[in-house]
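# Fold the stuff below for me.
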Amino acid sequence: MKKSGFRPSAWVFSLSLLLGAAGQPREQNPPFTLTPDQSEALARISAGSMRGHLSFIASDALEGRDTPSAGLEIAAEYIAAQFRRSGLEPAGDDGYFQSSRWTMISPNPKNFRFTLTDSGKTLDIPASKFSMLGIGAASLDRVAVVKIPFEEHSLRVTGAVEGKAVITELPATAQEPPAASQVSRRRQEFINRVAALRPAAIVGIDRGERRDSGYFSSRAVRHPQFVGLVSVPAPPLRITVDDASVNAAFDAMAPGDTHATISLNLSAPLTQEAVLRNVIGLLQGSDPVLKDSYILLSAHYDHLGTRPQLEGDNIWNGANDNGSGTVSVIEIASALATLRERPRRSIAFVAFFGEEHGLLGSRFYAKHPVFPLEKTAAAINLEQVGRTDSPEGDQHGKARITGFDYSEVSKVIRAAGEQAGISVYKDGETSDDYFSRSDNQALADVGIPSHTLCVAFDYPDYHRPTDHWDKIDYENMARTDRMVALALLMLAQDADPPRWNANNPRAARYLKAREEKHPETQR
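A predicted model of the protein is given here:
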């Protein structure tokens, strides 16, 4: 692989030589001149250092950093220790920690029973083969079953469906993101159309799709949902089954009314309390005025935990997702903390919990900001920056940004990429769609110009137990992180904060939120 060439003595030099390597610089973004002090700081970002951090963060000892879990707590302590080692100021309510209390609910296996009776034979479906949307008590008593083939419903069956249980076979989900989105959309559209016919329940036959995610499986119990975010079961109940005996019974049914009935008994859920923590360190700015405004660099440090019921590798280590972003925040913070002359604005480094459960940590931060929202100029969120092998092709020397045209932050990152020889580009298929899939969304919702930077959205081990630390391209990650550090300096040194794009309708809601918090930044 081509060397990055980031030697302290050559940094300013190499920037000028690399201008234009990823396209011509924009006129509104002239090259940013680094001081020798800044050059030395960026050169400290080390592939070897990040390999060391990630080999621990993504090790089996942390058991996949589920939310909540002992492994997540260990990761939080490790991140805080690295912030402390770098000399960052603690910025939480408890040292480096912003703590929050959560009530979690999980399925209650007591008295569970789900049966399908057909032609006098009753099938008891194991709890591990049963899934349902929402968590809560539910009951069905010998409800008649109607079979409707996928995408073949019509208005003529309306009368026969109301109050009954519709059983259908759902198509298998695809592995690749674009195809997976299409299948997911088709499934949801069909379920919504059937739901409009007012059945008591919709039972989806999902062959092989949920073997590790049944309602009472280890995954469900170890992934409790959170009060206020979880849906409560309501008619029609949306049930998914993967059971060989039920599959056979389904195959034998003719479309339309059947002789089958289903029954369900589901107890109220279990509850437990947990304390979850964001980790926040601050590099104080130097300008008498601008030091009270902030640039955020963030990444989520949680992943998907374990599946003890599976044979073989059953730990979802999450090295790239998002151990890579986590150790990048650690490494960039460590490098910039060595600056003898601090940036004009303050830079906050944040590790969020619970992204995999629905942006929990970032949404908590947005509701309880450590730094005033109106004083937070911009945020860059790092997600999956370690892998360069992708079905979309080799990703060396490339980075993409979600919501690319939404704000001026992207222009700053692209300018940093031009100076560092990295192609920062808009992915036409994913830039807008993926804006909501990481923690930048929670910050954007409260008006902060915020984007996620990623090297490869799709890679072979995404959300699989094979996402291991030894598959990371550390040299490319270090190169990417130097560019991110440069972008942070550019944002922190500029007296004018970046603005939302008033000409992009997709950014309108974020612009409105920004104007409500800090109107002068959009003038």
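# From now on I want contacts and neighbour counts done on CA atoms only, so please keep to that.
Will do.
# Just give me how far stretch 130-137 sits from the chain centre.
23 Å (Cα atoms, centre = their mean, to the nearest Å).
# Need the distance between the two termini of that stretch.
In stretch 130-137, first residue to last residue: 14 Å (Cα to Cα, to the nearest Å).
# Give me the contact list for that stretch.
If you take Cα atoms under 8 Å, 6 or more residues apart in numbering as the criterion, stretch 130-137 is touched by 105-107, 213-216, 230-233, 237-242, 265-269.
# I figured A333 hits G87, correct?
No: between A333 and G87 there is no contact under Cα atoms under 8 Å: 9.3 Å.
# between the two, which one's more packed in?
Taking neighbours as other Cα atoms under 10 Å, A333 and G87 compare with A333 leading, 26 against 16.
# biggest strand in this protein by residues?
Identified as the longest strand of the chain according to DSSP state E is strand 270-283.
# For that one, name the packing helices and strands.
helix 70-86, strand 89-90, strand 97-106, strand 346-352 (3 or more Cα pairs under 8 Å, 6 or more residues apart in numbering; DSSP states H and E).
# Let's see this one next, to set against the first:
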Amino acid sequence: MCIRSLLLFSFFCVSFFPATSQNLKLDKDIKTALSKVDTARIKRDIKYLADDKLKGRLPGKEGYQMAVDYVVSQFKQTGLTPSGDHGTYLQKLILRKAVINPLVSSAALKDKNGNEDTLGLGKDIALFPNAIQKKVVVEAPLVFAGYGIDVPGKYSDYEGLDVKGKIVVVLSGAPKGLKLPSSIEAHFGSPTAKIRLAAAKGATGILISTDSPASVMALGRGINVAMDTAKTVATGSNAIGKLQLGARLTYAGLLRIFMNSGKNLKQVFTVLEQGKPSSFELPLSIRVQYTSEYKDIESYNVIGKIEGTDKTLKDEYVIHTAHLDHLGIARPVNGDSIYNGAHDNASGVASLLEIARIYKSRGVKPRRSVLIVMTTSEEMGLLGSAYFAAFPTVSKSQIVADVNTDMPTLIAPLLSVAPLGAEHSTIEKSVDFACAELGIEKQKDPMPEEARFVRSDQYSFVLEGIPALHIKYGTKTLDPSFDLVKFTKQWRDANYHRPSDEITNGFDFGAAKKYVQLNFLISYSIAQTTERPKWNAGDFFGQTIR
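Next up is the predicted model:
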């Protein structure tokens, strides 16, 4: 082959053969950039964000604003392009606390003869406040819909059941007999999924049974949602959407509903736990009237952009998310009332700030654009991410993936990871690429019972149909006899959502460096790969989430 032909062939290969994560190669400059991840700077960022003077970074308080200002200053120093509202780094949203006024609220069952049986608020039933409509009066027939789930082609609690204009009664959680993958089981076990599905089926409301007194008490204290600035749309894990009624039933309340149904509740439980549906109409209706009261505050997501270099792909976006908020000042433990949130999630924010520096300060040029999004109010119910995913500051159709970072738990060498959610889409190939480059072992979720897939910001993107993942630690250790899962659980029980979550508590900054390198390589791989990520063929989330 002549030199001219060889040069043309080389150009053709580089310019027209689509890049994939399998054939992506790291050049010397990128490897050098990775080697320069600065743990001193990561520690500095965590130390500032988790300092007592920020008072736990509670949204609406001065400490959260200090955290916002710090991130904005770091974005400016690093050279990120503002990608919030009106040419700023900030996306404003309204955080609404909604509570039920018990003095003008009531709930009662009614049989076919018109006899009423009053349900005790907080004893038998706890109502979700309505964040849009202050006063609601609703009366509708009740139907029992098992666990309130629908797995296409496998199982449905709604099959053959007409719920239009009715109120569905469902159990919390998901049936073990179905043996669903942990991420799908976590999805179906979440109230968010049950509420969304009931609304999609045409129901007027939903009553979710629970054996957790804490969840009933929590509803009594109200819910938090994110509102658009016009205050006409509510988002977040506690929003009831188009439903008129959402509520939790205590076991006592569920028993009262089943008392005259002609059905044996224990037998129904047995059938459902075998992975078989058991759904039917109930010979009752329910009448509920309630009034919600509101308190609104302003808060902000913080958003910066690394501009892509490809003339076509630069209009598509890979998102990095980490929540900036924590719990503020709360119940004292050992004399300390400031919930600093060093691990949760100052460490995640610091990781993203260092990833931004890899891209900008060290000359790494992605083909797609990359957004660094620090979200507000994750601790209140994924509110900031739910708002951004529903109302992004860029075209939603151009967002290709979210790589979320929440509480990396950097307390031991990072030898393996569990990429929660990656198995549902082609972004798993980018995880494989990044793990191979760093010699990290990829594992399945070692704690499926924790339902972590639906408890952090990546879930907000999944609910909007966008492939997403959350990298969590794995189980591999240098000493095979050391039980890292047990050690981590003990550490979490002692420090998670406790004032002891401070910069002085257990950080392994070697693990921090590797965690930053890993998450950077995942987003870089997605940014460089010509084909945008897609849900795997036949995948549940790809089929059902729109």
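# Could you report the TM-score for this superposition?
The TM-score (TM-score structural alignment, normalised by the length of the first structure) is 0.62; 376 aligned residues with a Cα RMSD of 4.1 Å.
# on that earlier part again, which residues does whatever helix or strand comes next after the longest strand of the first structure contact?
The first helix or strand that comes after strand 270-283 of the first structure along the chain, using DSSP states H and E, is strand 294-300. The contact list for strand 294-300 of the first structure (Cα under 8 Å, 6+ apart) reads 322, 325-326, 329, 345-355, 371, 375-383, 439, 488, 491-492.
# now with 6 Å?
Identification of contacts with strand 294-300 of the first structure by Cα atoms under 6 Å, 6 or more residues apart in numbering yields 325-326, 345-353, 376-382.
# likewise stretch 47-66 of the second structure?
Against stretch 47-66 of the second structure from outside (Cα under 6 Å, 6+ apart): 325-328, 338-342, 346, 503.
# okay, the residues you listed in a markdown table with distance to V318 of the second structure, neighbour count and secondary structure next?
Output for the contacts of stretch 47-66 of the second structure, formatted as a markdown table (distance: Cα to Cα, whole Å; neighbours: other Cα atoms under 10 Å; DSSP: H, G, I helix; E, B strand; the rest coil):
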| residue | distance to V318 of the second structure | neighbour count | secondary structure |
| --- | --- | --- | --- |
| D325 | 22 | 30 | coil |
| H326 | 25 | 27 | coil |
| L327 | 28 | 22 | coil |
| G328 | 31 | 21 | strand |
| I338 | 34 | 26 | strand |
| Y339 | 31 | 31 | strand |
| N340 | 29 | 32 | coil |
| G341 | 26 | 31 | coil |
| A342 | 26 | 30 | helix |
| A346 | 21 | 33 | helix |
| I503 | 30 | 21 | coil |
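# Which of those sits closest to V216 of the second structure?
L327 (20.4 Å; Cα to Cα).
# That closest one matches what in the first structure?
Aligned counterpart of L327 of the second structure in the first structure: L304 (TM-score structural alignment).
# Run a quick neighbour tally on the residue nearest to that match when sequence neighbours are not counted.
Spatial nearest neighbour of L304 of the first structure, excluding adjacent residues (Cα to Cα, 6 or more residues apart in numbering): D66 at 5.0 Å. Look at D66 of the first structure: counted by other Cα under 10 Å, it has 25 neighbours.
# same deal with E516 of the first structure?
Under the neighbour criterion other Cα under 10 Å, E516 of the first structure is assigned a count of 13.
# Report the separation between it and P177 of the first structure.
From E516 of the first structure across to P177 of the first structure, the span is 36 Å (Cα to Cα).
# cool, and A165 of the first structure?
With Cα to Cα as the criterion, A165 of the first structure and P177 of the first structure are 31 Å apart.
# Looking at these two, which is more packed in?
A165 (28 against 12).
# surely that one meets A201?
Yes: using Cα atoms under 6 Å, A165 of the first structure is in contact with A201, at 4.6 Å.
# quick one on the thing from earlier: just the helices and strands packed on strand 270-283 of the first structure: most buried one?
Among these, ranked by average contacts under mean count of other Cα atoms under 10 Å, first place goes to strand 346-352 (a mean of 26).
# Give the other helices and strands that that strand contacts.
When contacts are defined as 3 or more Cα pairs under 6 Å, 6 or more residues apart in numbering; DSSP states H and E, strand 346-352 of the first structure sits against strand 270-283, strand 294-300.
# Mind telling me what L7 of the second structure corresponds to in the first structure?
Per TM-score structural alignment, L7 of the second structure is not aligned with anything.
# Quick check: chain neighbours aside, which residue is closest to S131 of the first structure?
Y215 (4.4 Å).
# Please report the distance of the one you found from T240 of the first structure.
For Y215 of the first structure relative to T240 of the first structure (Cα to Cα), the value is 9 Å.
# and V350 of the first structure, what pairs with it in the second structure?
Aligned partner of V350 of the first structure by TM-score structural alignment: V373.
# Just confirm its match contacts I303, I think it does.
Yes: the criterion here is Cα under 6 Å, and V373 of the second structure meets it with I303 at 4.6 Å.
# so what corresponds to the residue nearest to L304 of the first structure in the second structure?
So D66 of the first structure corresponds to L58, using TM-score structural alignment.
# cool, R479 of the first structure as well?
Taking TM-score structural alignment, the alignment pairs R479 of the first structure with K514 from the second structure.
# how far away is P449 of the first structure from S218 of the first structure?
P449 of the first structure sits 39 Å away from S218 of the first structure, going by Cα to Cα.
# Look at the two and report which has more neighbours.
Taking neighbours as other Cα under 10 Å, P449 of the first structure and S218 compare with P449 leading, 30 against 17.
# Contact partners for the residue nearest to the more buried one when sequence neighbours are not counted?
For P449 of the first structure, ignoring the flanking residues on the chain, the nearest one in space by Cα to Cα, 6+ apart is A378 at 4.9 Å. Going by Cα under 6 Å, 6+ apart, A378 of the first structure touches 295, 448-450.
# likewise I167 of the first structure?
Listed by Cα under 6 Å, 6+ apart, the contact set of I167 of the first structure reads 147, 202-204.
# Which of those sits closest to S46 of the first structure?
Distances from S46 of the first structure to the contacts of I167 of the first structure, taken by Cα to Cα, are shortest for G204, at 49.5 Å.
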